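Chemist: Give me coordinates for this.
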Amino acid sequence: MRVRPVSPEILVGELADLLICREPDSHLRVALDGASAAGPGALADALVDPLKALGRPTVRIDTADFLRPASLRLEFGRDNPDSYYMGWFDEAGLAREVLDPAGPGGSGRVLTRLWDAGVDRAAREPYRDLPPGAILLVSGPLLLGGGLGFDVTVHLEMSAAALARRTPPESAWTLPAFQRYADEVAPASFADVVVRVDDPRHPAMVLERS
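Modeler: So this is what the prediction gives:
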């Protein structure tokens, strides 16, 4: 594997340049995939202003707002890695309310929040119409390999040791799910962009994959 170390600022700039060159006249659905410790949400947030400055309207989506109800997520306990891997996130809702409407032939009306996990009920967010050329930045874990309709995929990769080191103790129960994701889905083998973030302060772009 060959990598090119970059600063966080250069990473954001290069990703922004890449995204604005794609499908300028239609909506662009972008996955920023990675464990919380890898910082996919922070990277998505950092992209918003540069993309807007380059003339592309930007909409942020976080999969933390697309969880399944607690009765389904926690059916087998609060710290079950298999449940986290297979049934924590409402992928069907994300497709129905965001990715499909933003895709070719879609209505262009999306829901940016579906579920309020704090009160375990629908978020009651109003629908919004996407402006022409809008870029949707969808951040969260375990996004790839399940057939979700993304146009560009960015995977933030961490070694197992780095992920374990940077994951808070209260979330350590999720680590087997991420190992299973790496083994079964292998997102780093097919994502459009792969960034090594064993230390998120010093990312490295993967240039060649083994």
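
Chemist: use CA for all of it now, contacts and neighbours both
Modeler: Fine.

Chemist: now the helices for the chain?
Modeler: 8-20, 40-53, 70-73, 81-87, 91-94, 100-102, 160-166, 175-184 (DSSP state H).

Chemist: Let me have the ones you listed in JSON lines, extended by mean neighbour count and distance to Ala134.
Modeler: Formatted as JSON lines, the helices of the chain follow (neighbours: other C-alpha atoms under 10 Å; distance: least, C-alpha to C-alpha, whole Å):
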{"stretch": "helix 8-20", "mean neighbour count": "16", "distance to Ala134": "10"}
{"stretch": "helix 40-53", "mean neighbour count": "18", "distance to Ala134": "10"}
{"stretch": "helix 70-73", "mean neighbour count": "14", "distance to Ala134": "32"}
{"stretch": "helix 81-87", "mean neighbour count": "17", "distance to Ala134": "29"}
{"stretch": "helix 91-94", "mean neighbour count": "18", "distance to Ala134": "17"}
{"stretch": "helix 100-102", "mean neighbour count": "22", "distance to Ala134": "9"}
{"stretch": "helix 160-166", "mean neighbour count": "15", "distance to Ala134": "32"}
{"stretch": "helix 175-184", "mean neighbour count": "16", "distance to Ala134": "30"}
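
Chemist: Please generate a structure for the following sequence too, so the two can be compared:
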Amino acid sequence: MRLEAITWDRLTDALAERIGATAPADGGPWLRVAVDGAPAARPADAAGRLAEALRLRGRPVHVVAADGFLRPASLRLEYGKEDPDAYYDTWFDRQALWREVFTPLDPGGTGRVLPDLWDPRTDRATRSPYAELPPGGVLLLHGPLLFGHWFPFDLSVHLKLSSAALGRRTPQDERWTLPAFARYEDEVRPEEAADVVVKADDPDRPAWNGHG
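Modeler: From the prediction side, this is the model:
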């Protein structure tokens, strides 16, 4: 894959323009966008920049973090606190994401999206109120391991880190997750699944595959 150097500002503007020219695949009134990447790639930062750029263009945006849809500790940590296969398979409540985030944005849906479900610090439901995304609005879901679950994304962005950069930028107390991301690369091949690939080995000098 050929990648071209770009700044984050130019990348954000290009993505916002592409979103503006994208129609929902299901014919509904809402667009669903993924910003996929390991925590070390900072997908939350990229999603935040993109959300601001879209709002400046007059598009309503609702940002959802996958980390807001973790399972309770009794399920996440059933096999211990540092099991990479559990992190890969069971940490994230993907059924809840379908139910509370994607289904309301189906054609004829309510547009009422739950911003988060579970707080891992308190191990309790967040009880956050629903947010209503008006027609023409954009859902931005960001976080790790987003592909391979048939989520109906209209545009998908993958923040790619080489194995060396991922290891270097992952904090010591999170390095146990590295085998999960190796498995993701092997089984899902996010570089091939994504519409847009952004290489983020150097956090200040991204490169991307353009509109390819």
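
Chemist: And the TM-score, once the two are fitted together?
Modeler: For this chain pair, the superposition-based TM-score is 0.95 by TM-score structural alignment, normalised by the length of structure 1; 209 aligned residues with a C-alpha RMSD of 1.5 Å.

Chemist: Of all the helices of structure 1, which one is nearest Asp62 of structure 1?
Modeler: helix 40-53 (7.1 Å; C-alpha to C-alpha).

Chemist: what separates Asp204 of structure 2 from Ala38 of structure 2, distance-wise?
Modeler: To Ala38 of structure 2, Asp204 of structure 2 is 17 Å away according to C-alpha to C-alpha, to the nearest Å.

Chemist: Those two: which is more packed in?
Modeler: Ala38 (21 against 10; other C-alpha atoms under 10 Å).

Chemist: Need the helices of structure 1 in JSON lines (columns: distance to His27 of structure 1).
Modeler: Shown next, in JSON lines, are the helices of structure 1 (distance: least, C-alpha to C-alpha, whole Å):
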{"stretch": "helix 8-20", "distance to His27 of structure 1": "11"}
{"stretch": "helix 40-53", "distance to His27 of structure 1": "13"}
{"stretch": "helix 70-73", "distance to His27 of structure 1": "31"}
{"stretch": "helix 81-87", "distance to His27 of structure 1": "28"}
{"stretch": "helix 91-94", "distance to His27 of structure 1": "16"}
{"stretch": "helix 100-102", "distance to His27 of structure 1": "6"}
{"stretch": "helix 160-166", "distance to His27 of structure 1": "33"}
{"stretch": "helix 175-184", "distance to His27 of structure 1": "28"}
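
Chemist: can you tell which of the ones you listed is closest to Asp116 of structure 1?
Modeler: helix 70-73 (10.5 Å).

Chemist: what stretch of structure 2 does the closest one fall on?
Modeler: Using TM-score structural alignment, helix 70-73 of structure 1 lines up with residues 73-76 of structure 2.

Chemist: average distance between that stretch and structure 1?
Modeler: Average distance, stretch 73-76 of structure 2 versus aligned residues of structure 1 after superposition (mean C-alpha distance after the TM-score superposition for structure 1): 0.3 Å.

Chemist: for that stretch, the distance to its chain's centre please.
Modeler: In this view, stretch 73-76 of structure 2 has its centroid 22 Å away from the chain centroid, taken as C-alpha atoms, centre = their mean, to the nearest Å.

Chemist: Strands along structure 1, start to end?
Modeler: 2-5, 28-33, 58-62, 109-110, 115-116, 121-122, 128-129, 135-140, 152-157, 193-196, 204-208 (DSSP state E).

Chemist: ok, average deviation of the fourth one from structure 2?
Modeler: Just to be clear, that refers to strand 109-110 of structure 1. Mean for strand 109-110 of structure 1 is 1.1 Å (mean C-alpha distance after the TM-score superposition for structure 1).

Chemist: How much space separates the counterpart of Leu161 of structure 2 in structure 1 from Asn80 of structure 1?
Modeler: Using TM-score structural alignment, the equivalent of Leu161 of structure 2 in structure 1 is Met158. Distance, Met158 of structure 1 to Asn80 of structure 1, using C-alpha to C-alpha: 22 Å.

Chemist: With neighbour numbers in mind, choose between those two.
Modeler: Met158 (22 against 16).

Chemist: so the more buried one makes contact with Val197?
Modeler: Yes - Met158 of structure 1 is within contact range of Val197, at 5.6 Å (criterion: C-alpha atoms under 8 Å).

Chemist: Find the residues that touch each one of these two.
Modeler: Shared contacts of Met158 of structure 1 and Val197 (C-alpha atoms under 8 Å, 6 or more residues apart in numbering): Ala38.

Chemist: Let's check: the centremost residue of structure 1 is which one?
Modeler: Ser139 (2.6 Å; C-alpha atoms, centre = their mean).

Chemist: quick revisit: so which of the helices of structure 1 gets nearest Trp115 of structure 1?
Modeler: helix 91-94 (9.5 Å).

Chemist: Residue range in structure 2 corresponding to that closest one, please.
Modeler: With TM-score structural alignment applied, helix 91-94 of structure 1 matches the range 94-97 in structure 2.

Chemist: With structure 1 overlaid, report how far that stretch is off on average.
Modeler: Looks like 0.5 Å for stretch 94-97 of structure 2 (mean C-alpha distance after the TM-score superposition for structure 1).
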